[in-house]
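In: here is my input, please return the structure:
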Amino acid sequence: MSQKHRERQALIVIDVQEGFEDTTFWGMSSNPDCEQNIAVLLSEWKTHDLPIIVVRHDSQSPTSPLHPDQPGNRLMSFVSETVPDLLVTKHVNSAFYGDPGLHEWLQKQDINRLVICGIQTNMCVETTARMAGNLGYDVTVALDATRTFDLATTIPGLGTITHTADELMKVTALNLQAGGFARISATKEITATMS
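Out: I've put the predicted structure just below:
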């Protein structure tokens, strides 16, 4: 891979925060290898001196483990030890609606290729990947470097809908790749292209 090619590929690490360890609040999670795979990606990006963007969710709900007044708002230690090229804080699902402006920063850096990982697969990761695809970025989601939680809700006319975390990861992969928003890949496949 040429140096110019490398410089234009950024890693976006979304919401890898201590609050997501609270299974009492979130419920059952998927993919126990998520954090290990994120650490591998971070190490690879550092080795190649590639841009790293860390995103933190500052929930506006006082009862959320991700609220700024809660200890769960902190980034997990292996991420907080990383000095990112950009730290984005947000209150909504998309990292493109955070502060400072992600899209503007990427344009100034002439970056058009993104690898996205983090928590939750079907929420902030999927939303950020969809928006990135719509904005014209070449997007890869490292699915095995994401995880999510079982989800259930009652919807008028449809009744109660329940999906396991594993099912939601598969649906996100289908939505993103079949919808043309992003390619779905694995950590090993991504790092293999960087040597």
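In: C-alpha from now on. contacts and neighbour counts both.
Out: Noted.
In: any idea which strand is longest in the protein?
Out: Assignment by DSSP state E gives strand 138-147 as the longest strand of the chain.
In: check the offset of that one from the chain's centre.
Out: Relative to the mean C-alpha coordinate of its chain, strand 138-147 is positioned 7 Å out (C-alpha atoms, centre = their mean, to the nearest Å).
In: just checking, what packs against it?
Out: helix 34-47, strand 113-119, helix 126-134, helix 165-178, strand 183-185, helix 187-192 (3 or more C-alpha pairs under 8 Å, 6 or more residues apart in numbering; DSSP states H and E).
In: residues near residue 118, how many?
Out: Applying the criterion other C-alpha atoms under 10 Å, we find 28 residues in the vicinity of residue 118.
In: quick check: it touching residue 145?
Out: Yes - under the criterion of C-alpha atoms under 8 Å, residue 118 makes contact with residue 145 at 6.2 Å.
In: overlap in contacts of these two?
Out: The contact sets of residue 118 and residue 145 overlap at 34, 38 (C-alpha atoms under 8 Å, 6 or more residues apart in numbering).
In: now show me the structure for the sequence below, then we'll compare the two:
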Amino acid sequence: MTQRALIVIDVQESFRSRPLWRLIDNPDIADDVNRLVDHARDRDDLVVWVLHQEPGTGGAFDPESGHVRYLDGLRAPAAGEPQLRKTSHNAFTTTNLQQLLTEHGIGELAICGIRTEQCCETTARLGSDLGYQVTFVIDATATNPIAHPDAPDGLTPEQIAADPRTLPASAVVERTVFALSGRFATVATVDQVVGSGVPAAIV
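Out: Sure, this is the predicted structure:
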């Protein structure tokens, strides 16, 4: 049987520490990810934990900030579950993730985390290109509205939300679903993964 891995990407306090968290589309993401973690452990699937860091930047992703830690309410990694720190958007390029997956005989991935269209989507795309069968658990990801490229820097979340040119989080998620489905991943919900409606990618 092909081995499976759940990749938990950047579910960390760095995001909650920033004002933009007020616009996050899934503030309860820890609960959704916890369901996936419990399910993966029950099946003896590998759970891989990934945090994003930007050393020396002085921002929320600088380890010196104290925010590069798992989101409060998230399950703690169990003994033996790999914990990686990355500095690229995808979880492969600046870590030994692929080596770990190879060592464990992994052929299928389930992706969840923050942010939907950024670190999660790029990991799914690269994972697919590397030959993994990928399930993207859409409602166990989170993102926020994206300001227009011409919007000035330094806008408050409220100003971003009020700008009619802003791409709302719902549209960000929709675009990710359209971009990944049938190309890079099977898009599924948490209920489908943990319940009877599990898509073929992870049964």
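In: now what about the TM-score between them?
Out: These two chains, once laid on top of each other, score a TM-score of 0.86 by TM-score structural alignment, normalised by the length of structure 1; 185 aligned residues with a C-alpha RMSD of 2.3 Å.
In: and residue 28 of structure 1, what's its match in structure 2?
Out: With TM-score structural alignment defining the correspondence, residue 28 of structure 1 maps onto residue 23 in structure 2.
In: surely its match and residue 145 touch.
Out: Yes - using C-alpha under 8 Å, residue 23 of structure 2 makes contact with residue 145 at a distance of 6.9 Å.
In: what residues are shared contacts of these two?
Out: Common neighbours of residue 23 of structure 2 and residue 145 (C-alpha under 8 Å, 6+ apart) are residue 161.
In: who has more neighbours, those two?
Out: For residue 23 of structure 2 and residue 145, the more surrounded residue by other C-alpha under 10 Å is residue 145, and the numbers stand at 20 against 17.
In: mind listing what that one touches?
Out: Residues touching residue 145 of structure 2, when contacts are defined by C-alpha under 8 Å, 6+ apart, comprise 23, 24, 160, 161, 166, 167, 168, 169, 172.
In: any idea how far it is from residue 138 of structure 2?
Out: As for residue 145 of structure 2, its distance to residue 138 of structure 2 is 16 Å (criterion: C-alpha to C-alpha, to the nearest Å).
In: what's the answer for residue 97 of structure 2, then?
Out: To residue 138 of structure 2, residue 97 of structure 2 is 21 Å away according to C-alpha to C-alpha.
In: now the aligned residue in structure 1 for residue 61 of structure 2, nearest residue through space, not along the chain?
Out: Under the alignment defined by TM-score structural alignment, residue 61 of structure 2 is paired with residue 66 of structure 1. Of all residues not flanking residue 66 of structure 1 in the chain, residue 73 sits nearest, at 4.2 Å (C-alpha to C-alpha, 6 or more residues apart in numbering).
In: test my guess that that neighbour contacts residue 61.
Out: No - using C-alpha under 8 Å, residue 73 of structure 1 is not in contact with residue 61; the gap is 11.8 Å.
In: quickly list what's touching both of these two.
Out: When contacts are counted by C-alpha under 8 Å, 6+ apart, residue 73 of structure 1 and residue 61 have residue 67 as shared neighbours.
In: so for these two, which sits in the more crowded spot?
Out: Counted by other C-alpha under 10 Å, residue 73 of structure 1 and residue 61 do not tie: residue 73 has more neighbours, with 22 against 11.
In: give the contact list for that one.
Out: Contacts of residue 73 of structure 1 (C-alpha under 8 Å, 6+ apart): 17, 18, 19, 56, 57, 58, 65, 66, 67.
In: with secondary structure and distance to residue 97 of structure 1 added, can I get these in CSV?
Out: Compiled in CSV, the contacts of residue 73 of structure 1 are given as follows (DSSP: H, G, I helix; E, B strand; the rest coil; distance: C-alpha to C-alpha, whole Å):
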residue, secondary structure, distance to residue 97 of structure 1
17, strand, 18
18, helix, 22
19, helix, 21
56, strand, 12
57, strand, 11
58, coil, 12
65, coil, 21
66, coil, 17
67, coil, 17
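In: among the residues you listed, which recur in structure 2?
Out: Listed in the original numbering, these still in contact in structure 2 are 17, 18, 19, 56, 57, 58, 65, 66, 67 (both residues aligned by TM-score structural alignment, their matches' C-alpha atoms under 8 Å).
In: now which residue in structure 2 aligns to the third one?
Out: In this case it means residue 19 of structure 1. Residue 19 of structure 1 maps onto residue 14 in structure 2, by TM-score structural alignment.
In: what sits against its match?
Out: With contacts taken as C-alpha under 8 Å, 6+ apart, residue 14 of structure 2 has the following neighbours: 60, 61, 67, 68, 69.
In: who wins for neighbours among those residues?
Out: Per-residue neighbour counts (other C-alpha under 10 Å) across the contacts of residue 14 of structure 2 peak at residue 61, which has 24 neighbours.
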